[in-house]
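Undergrad: sequence? don't have it. structure:
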């Protein structure tokens, strides 16, 4: 079984596309399929010691879910299912999508919500990303002047996505025991 679980929720398909790009950059022997959380189970997540979790941020900083038109459910429904999962000993990297122009006061907040959830359950969260080169007012994903994971803005900075993604994957690779 691959040793990295890749789980995401997406309302428009952008987060799914980023998850597939991540999967493509890793060997199939070490990376599980990119799996939408609406097709996942708590037991499946618990089975991995290394996780990459991705999310979009909707409207007023919400997690994607049924109430926010995420087809089949999203993090809003899935996080409560993970309440009993012990994340101690797990290494987690996060990526999140946001729109800094339309939602500068809750930019990438959903990634911050997931970070709070897994960190409170003992996860070692890796892959903090510089907040430079973004123009926003506030973000729940900001900790000590850095994002808790990779933030991508497909609406305003799409041209930076590949470079940012490659740099971030090189940053987290050693934490996952991978050459990249």
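TA: It's in. Since the model is a prediction, treat every value here as computed from it, not as a measurement. Numbers count the residues shown, from 1 in each chain.
Undergrad: alpha carbons only for contacts and neighbour counts from here, please
TA: Fine.
Undergrad: let me see the ranges of the strands in the protein.
TA: Per DSSP state E, the chain carries strands over the ranges 4-9, 31-36, 50-56, 91-97, 124-126, 129-130, 142-143, 146-147, 150-152.
Undergrad: got a markdown table for the ones you listed, with mean neighbour count too?
TA: Listed next are the strands of the chain as a markdown table, based on neighbours: other C-alpha atoms under 10 Å:
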| stretch | mean neighbour count |
| --- | --- |
| strand 4-9 | 26 |
| strand 31-36 | 20 |
| strand 50-56 | 27 |
| strand 91-97 | 26 |
| strand 124-126 | 18 |
| strand 129-130 | 18 |
| strand 142-143 | 17 |
| strand 146-147 | 20 |
| strand 150-152 | 27 |
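Undergrad: figure out which of the ones you listed is closest to residue 163.
TA: Closest to residue 163 of the strands of the chain is strand 150-152 (C-alpha to C-alpha; 10.7 Å).
Undergrad: packing partners for the closest one?
TA: Applying 3 or more C-alpha pairs under 8 Å, 6 or more residues apart in numbering; DSSP states H and E, one finds that strand 150-152 contacts strand 91-97, helix 161-172.
Undergrad: follow-up on the earlier one: would TSV of the strands of the chain with distance to residue 65 be doable?
TA: Output for these, formatted as TSV (distance: least, C-alpha to C-alpha, whole Å):
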stretch	distance to residue 65
strand 4-9	8
strand 31-36	12
strand 50-56	10
strand 91-97	15
strand 124-126	23
strand 129-130	25
strand 142-143	22
strand 146-147	23
strand 150-152	19
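Undergrad: count the neighbours of residue 145 for me.
TA: Other residues within reach of residue 145 by the criterion other C-alpha atoms under 10 Å amount to 12.
Undergrad: could I get the contacting residues of it?
TA: Contacts for residue 145 were tallied using C-alpha atoms under 8 Å, 6 or more residues apart in numbering; they are 130-131.
Undergrad: and here is the other one:
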């Protein structure tokens, strides 16, 4: 088992592709990405470092049955995580959103994931600047920065690899 576990929720498969890209760039220190609906709490907790990814659906929701997805995802997994300690774990977050289609809730699902891991005692690393995006509101902002890497595969897919590379260079000293 590698030191870094990569877990993602997805509705369309875009978040899965980014998770795979991150794993390939990290190499052997990270295990293959796992859809959050295909893991157990024990397997999740086995990693000292977690890279967690999510899209934002509808009006700022995480993927899951309550968001109209066909299968369970973060919405259900966070129920299992509640009350579990992530103390001593380092967590890096990435989120996908559509700044033109959903400018009032751009990547807001990322905030829900952030709040869940923070309230469980995790140390979150890898904030991301909000420059270069056009949106009205996002609950994923904290002190003017996003709580994790933000990608827009619908409108700025050409910037994805550059953003992932830059973010990974930023967090490597904390996760390796």
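TA: Looks like it arrived, so ask away. All of these numbers come straight from a predicted model, not from anything done at the bench.
Undergrad: need the helices and strands packed on strand 150-152 of structure 1 in CSV (columns: distance to residue 22 of structure 1).
TA: CSV is the format used below for those (distance: least, C-alpha to C-alpha, whole Å):
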stretch, distance to residue 22 of structure 1
strand 91-97, 10
helix 161-172, 8
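Undergrad: and the spatially most central residue of structure 1, how far from residue 125 of structure 1?
TA: In structure 1, the residue lying closest to the centroid (C-alpha atoms, centre = their mean) is residue 54, at 2.4 Å. Applying C-alpha to C-alpha, to the nearest Å, the value for residue 54 of structure 1 to residue 125 of structure 1 is 13 Å.
Undergrad: quick check: neighbours shared by those two?
TA: Common contacts of residue 54 of structure 1 and residue 125 (C-alpha under 8 Å, 6+ apart): residue 94.
Undergrad: of the helices and strands packed on strand 150-152 of structure 1, which is nearest residue 70 of structure 1?
TA: strand 91-97 (14.5 Å).
Undergrad: chain center to the closest one: distance?
TA: Distance of strand 91-97 of structure 1 from its chain centroid, counting by C-alpha atoms, centre = their mean, to the nearest Å, is 3 Å.
Undergrad: check stretch 28-48 of structure 2 too.
TA: Per C-alpha atoms, centre = their mean, the displacement of stretch 28-48 of structure 2 from the mean C-alpha position of its chain is 13 Å.
Undergrad: quick one: buried residues of that stretch?
TA: Buried residues in stretch 28-48 of structure 2, counted by 16 or more other C-alpha atoms under 10 Å: 29-37, 44-45, 47-48.
Undergrad: among the strands of structure 1, which is nearest residue 74 of structure 1?
TA: Among the strands of structure 1, the nearest to residue 74 of structure 1 by C-alpha to C-alpha is strand 4-9 (5.2 Å).
Undergrad: which strands and helices sit next to that closest one?
TA: helix 14-25, strand 31-36, strand 50-56.
Undergrad: hmm, residue 3 of structure 2 is touching residue 51, no?
TA: No. If you go by C-alpha atoms under 8 Å, residue 3 of structure 2 and residue 51 don't touch, sitting 10.9 Å apart.
Undergrad: isn't the residue nearest to the centre of structure 1 right up against residue 13?
TA: No. Between residue 54 of structure 1 and residue 13 there is no contact under C-alpha under 8 Å: 11.8 Å.
Undergrad: what about residue 88 of structure 1, neighbour count?
TA: Neighbour count of residue 88 of structure 1, defined by other C-alpha under 10 Å: 14.
Undergrad: next: residue 144 of structure 1.
TA: 9.
Undergrad: please apply the same query to residue 104 of structure 2.
TA: Neighbourhood size, residue 104 of structure 2 [other C-alpha under 10 Å]: 16.
Undergrad: which non-adjacent residue is nearest it?
TA: Once flanking residues are discounted, residue 104 of structure 2 sits nearest to residue 137: 4.6 Å by C-alpha to C-alpha, 6 or more residues apart in numbering.
Undergrad: who's in contact with the residue nearest to the centre of structure 1?
TA: Going by C-alpha under 8 Å, 6+ apart, residue 54 of structure 1 touches 6-9, 15, 19, 94-96, 111.
Undergrad: which outside residues touch stretch 11-25 of structure 1?
TA: For stretch 11-25 of structure 1, contacts defined as C-alpha under 8 Å, 6+ apart pick out 6-10, 31-34, 36, 54-56, 64-65, 68-71, 96-97, 154, 165.
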